[in-house]
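Undergrad: Build me a model from this:
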Amino acid sequence: MLLADVVTASVAVAATRSRTAKAGTIAGVLRSAAAEEIGPVTAWLSGEVRQGRLGVGWRTLATLSGPPAAEPSLTVTAVDDALTELATTSGAGSAARRDAVLTVLLSAATAEEQQFLVRLLAGELRQGALEGVVLDAVARAADVPPAAVRRAFMLSGRLPETAAAALTGGVAALDATRLEVGRPVRPMLASPGSSLDAALTDLGTGVTVEYKLDGARIQVHRDGDDVRVWTRTLREVTDGVPELVERVRALPCSAAVLDGETLALDDDGRPRAFQDTMSRFGSDASDEGILLSPFLFDLLHLDGRDLIDEPLHVRLDALAGLLADEEHAPLRMPGVRSPTAQQAADVLDGALTAGHEGVVVKALDAPYAAGRRGRSWQKVKPVHTLDLVVLGAEWGYGRRTGKLSNIHLGARDPDGGEPVMVGKTFKGMTDELLKWQTATFPGLARERPDWGVLLRPELVVEIALDGAQRSTRYPGGVALRFARVLRYRPDKTPAEADSIEAIRALLAGG
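TA: Model prediction:
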């Protein structure tokens, strides 16, 4: 298959807002791909490369992009081989060798292929093919049930490998995908709940109500003395969190896959600022003086037994047994199982009094549905908060003159299109945050009008709001009410931002 075929599909996917049309286009390309081409094609149409981050920036690519080729000749395999060479080249003289690989690759590409490769390698290829769309396309191309594809992806966490399994081995290959200790599973997510009473009414009495911490999601795998830790985006952070590794290594088991949260506490046991917790997950993890405390709330595997398909009450029983003794009991997320309405309210009050965000209400009969915001888990906070994508910022005035201040906010389009603008805000910004925005945003700009900057959709910000209202001003027909900035979320990607449907639900509820 030629790279030109993938580029043509990418253009077609970007040109439509229809989820069905996007999936159909991608499915057509995947059906035409040879077995060894399925992985790279799937990755590229998802806006990624199989080899992970290549460390290639816009400036390098612009320098090396010479005159384009007149006719398409690059094959998918040749491009993938070049990317593998880029990813594996290191040591003395590696910069020159990497530049040589890129020069050969780009010089063989047509103008359209060069544009595609530059955006792909710089991590800025956004054609509206979100994971859900690509998973639907894989199911269509392989003629297999979508549920089988999603489950295999949940367990492997690897979209290209899942696509290859589906198209070369069908349902049997997908069903053969198993949870593996040492390979992270995509985390199950909670949907926003409008209130504690509403969540209890929706899910019934067979629930557990647990604290919702203002921390970072972690998934911890133990295999003997080997303990590894991943974030919610499946980025491994083991080397930066030795205190978490030590706590899990001390548990009375030989193999386990644990789900939970971690955060930094002050001397009184109250949560420190979210930024203090996230400082331990940065590229340099420089603030080693801040210790993280783990709070575990789920158990997906224990000593050779997979629990991921078991109902939550079975998983919680196993977790309770693992953390039964006094030494390990503090690792358990606080909560109450099958509470009365008053007991549930007391859990929420206790969480808020302790300085946490709220609670999560979970159905005890639900299996672990990784990667999905299902109704089986509902998070309840006293203040509405949303994770939105920053689309732009305006130059301030008055005391904010010279600073990028009023930010434009977008909600995720569930059909894979560009984020849908739902409002602006300059409220809640400290002088330090204004300084950071002004220094950071120009490097993410895709346009620079006189009034400010339009940004590539890469940053996620957490917004507090009083609700939503109908609006003819914004394309989604809804706008935020009294939005204010709480913090930026470096632990989340735009694909994990709240959707326009979540904001419309606030409108319906208000």
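
Undergrad: only C-alpha atoms for contact and neighbour calcs from this point on.
TA: Fine.

Undergrad: How are the helices of the stretch 251-400 of the chain distributed by residue range?
TA: 274-278, 312-322, 341-353 (DSSP state H, counting those that start in this stretch).

Undergrad: list the buried ones in the second one?
TA: Neighbour counts using 16 or more other C-alpha atoms under 10 Å place 312, 313, 314, 315, 316, 318, 319, 320, 322 of helix 312-322 among the buried residues.

Undergrad: Tabulate the residues you listed (TSV), appending distance to residue 304.
TA: Shown next, in TSV, are the buried residues of helix 312-322 (distance: C-alpha to C-alpha, whole Å):
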residue	distance to residue 304
312	18
313	19
314	15
315	14
316	17
318	13
319	14
320	17
322	14
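
Undergrad: how about this one, so we can line them up?
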Amino acid sequence: MKAFAELLERLLFAPGRNTKIALLRAYFASRPDPERGYALAAIAGALDFPGAKAATLKALAAARMDAELFALSYDFVGDLAETIALIWPAHGDTPPALPEVIEGLRTANRAEIPALIESWLDRSDASARFALIKLLTGGLRVGASLRLAKLALAEMGLVDVNQIEEVWHGLNPPYTSLFSWLEGKSARPEPGEAPVFRPVMLAHPMEPGDVARTDWRAFRAEQKFDGIRVQIVATAQERRLYTRNAEDISHAFQEVLEQLTFDAVLDGELLVIRDGVIAPFTDLQQRLNRKTASAKLQREFPVGIMLYDMLFEAGEDIRPLSFDARRTRLEGWFAKTKPERMQLSPLIPFSSIDELASLREAARTVQSEGLMLKHCEAPYVAGRPKGMWWKWKREPLSLDAVLMYAQRGHGKRSSFYSDYTFGVWTADGELVPVAKAYSGYTDEELNFIDKWIRAHTINRFGPVREVEKTLVFELGFDSAQLSTRHKSGVALRFPRVLRLRTDKPASEANRLEDVRRLIPLE
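TA: Got it, this is the predicted structure:
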């Protein structure tokens, strides 16, 4: 645990991306199995300890120290792991090894886990306690993403990072076969016929200069439908439905899985579709983040998939083919297979960039976020290769809203109030929340907002501060939608801060009726 704790501490304070990669590479190259594999799993978020949650740690802390002291310390520090690590009333120097922690938690029953954690905390110094708690709660937040870890592994093994991406989802902690391959001790582990996720191809956002310097005659256009990107993997062995981030959501969409009676890997968009009409994203949200979906939910929010691309057909990898060739294969496969709950994304004919611009501005009328533009010769490659695929999103909507509540952020922002709830006025003069946002401002603006929040707090609800309703922000967002989860009855999709409006009185912020006018088909 000492080496892992040192790694986390150095990553937390590392000044840049390349430094973090170098730290990870050195750790993976120097630490033994299975320790390094468990560290990689922690960074990947692939470890889960049901009996060791935040509530367990808070209860242990409450039993060891004054409750008021802990509450005040937690409020000041803003991070549970750091708070407990610093004020835990013991100081040891023989922390458990990382494999000891993993294997101990896996073999212990729930009743034994609190005492086990308590003994580890007693044996550890503040640094090791911090690492231990971060590991247990599954929230490292030290600025080291799984992508950085994969880049470090690629440097360590002198391989292209895409080779690691290709096999990653067929591996399990502690990744012994992966390290063996990277060190030249064995062949690359292959997934075989397992229904593994394949790295997705992503598009670059279109900037004004890109429009002028690109030859659009070589591109194909499609709608960028407003759902969630999915990869459909069906083999002779199993079937899976993954998000673009490789999260397996098969369990929540069993009615889709039942129709995957073919052998192919497809790329598409998951949508709620009723009688051929695409529903707003809020309808799809009713199906997301659920372990299962009842028959009633499936009837009320029927899902389908708009197919964009084909990666494999009957075990053949067709990703090296051009977009036009893959599209021809997809169309032929679709006509032959006629898969239920799936449609082909239509290619949009166009004769000029001006015509495309008009289509982009009309995207909201068909539940689209804008256009996808794909070069006819582009192979399907992992990552975001520039010049092959473009996303040309419609212009964002905007409104002025009043800051209502604030909460501390995480990681480097744990000392700042950086997560905000915004509201607009009702006809009766009541401020009702319509959005939460935590991006779009500069570090200088964050410092100003944080100081303002501390000076204008009027109430506290645990970690949340209620503030005076006087500070106005201009918010940008993609669309407004009906929502039963908000008192206002509406919610903004993808809200972000555009600018502070210290020049504007709160009474002049937008009204709820302004937001409702932006909701399609209301």
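
Undergrad: any chance of the helices of the stretch 251-400 of structure 1 in a markdown table, plus distance to residue 114 of structure 1?
TA: Output for these, formatted as a markdown table (distance: least, C-alpha to C-alpha, whole Å):
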| stretch | distance to residue 114 of structure 1 |
| --- | --- |
| helix 274-278 | 37 |
| helix 312-322 | 49 |
| helix 341-353 | 53 |
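
Undergrad: Which among those is found nearest to residue 240 of structure 1?
TA: Evaluated over these, closeness to residue 240 of structure 1 peaks at helix 274-278, with 11.3 Å, by C-alpha to C-alpha.

Undergrad: and that closest one, which stretch of structure 2?
TA: Helix 274-278 of structure 1 lines up with residues 281-285 of structure 2 when matched by TM-score structural alignment.

Undergrad: Pull the residues that contact the matching stretch.
TA: Outside of stretch 281-285 of structure 2, the residues within contact range by C-alpha atoms under 8 Å, 6 or more residues apart in numbering are 226, 227, 271, 272, 301, 303, 481, 482, 483.

Undergrad: Kindly indicate which of these lies nearest residue 183 of structure 2.
TA: When these are compared against residue 183 of structure 2 (criterion: C-alpha to C-alpha), the nearest one is residue 227, at 41.1 Å.

Undergrad: what residue of structure 1 takes the place of the closest one?
TA: In structure 1, residue 227 of structure 2 lands on residue 215 (TM-score structural alignment).

Undergrad: what's the answer for residue 130 of structure 2, then?
TA: Looks like residue 130 of structure 2 aligns to residue 115 there (TM-score structural alignment).

Undergrad: For that match, the count of nearby residues, please.
TA: Per other C-alpha atoms under 10 Å, the neighbour tally for residue 115 of structure 1 reads 15.

Undergrad: before we move on, the earlier item: for the buried residues of helix 312-322 of structure 1, which one is nearest residue 180 of structure 1?
TA: Once C-alpha to C-alpha is applied, the member of the buried residues of helix 312-322 of structure 1 that ends up nearest residue 180 of structure 1 is residue 315, at 17.1 Å.

Undergrad: quick one: the closest one and residue 407 of structure 1, what's the gap?
TA: According to C-alpha to C-alpha, to the nearest Å, residue 315 of structure 1 stands 43 Å off from residue 407 of structure 1.

Undergrad: Touching, the match of residue 227 of structure 2 and residue 261? I think so.
TA: Yes. With contact taken as C-alpha atoms under 8 Å, residue 215 of structure 1 and residue 261 are classed as touching, separated by 6.1 Å.

Undergrad: Point to the residue nearest the middle of structure 2.
TA: Geometric centre of structure 2, nearest residue: residue 245, 7.0 Å, by C-alpha atoms, centre = their mean.

Undergrad: Aligned against structure 1, show me the partner of it.
TA: Using TM-score structural alignment, residue 245 of structure 2 lines up with residue 233 in structure 1.

Undergrad: quick revisit: please say which of residue 215 and residue 261 of structure 1 ends up with more neighbours.
TA: residue 215 (25 against 21).

Undergrad: Okay, the closest residue to that one other than its chain neighbours and residue 271 of structure 1: tell me how far apart.
TA: Among residues not flanking residue 215 of structure 1 along the chain, residue 263 sits closest, at 4.6 Å (C-alpha to C-alpha, 6 or more residues apart in numbering). The spacing between residue 263 of structure 1 and residue 271 of structure 1, counted by C-alpha to C-alpha, is 7 Å.
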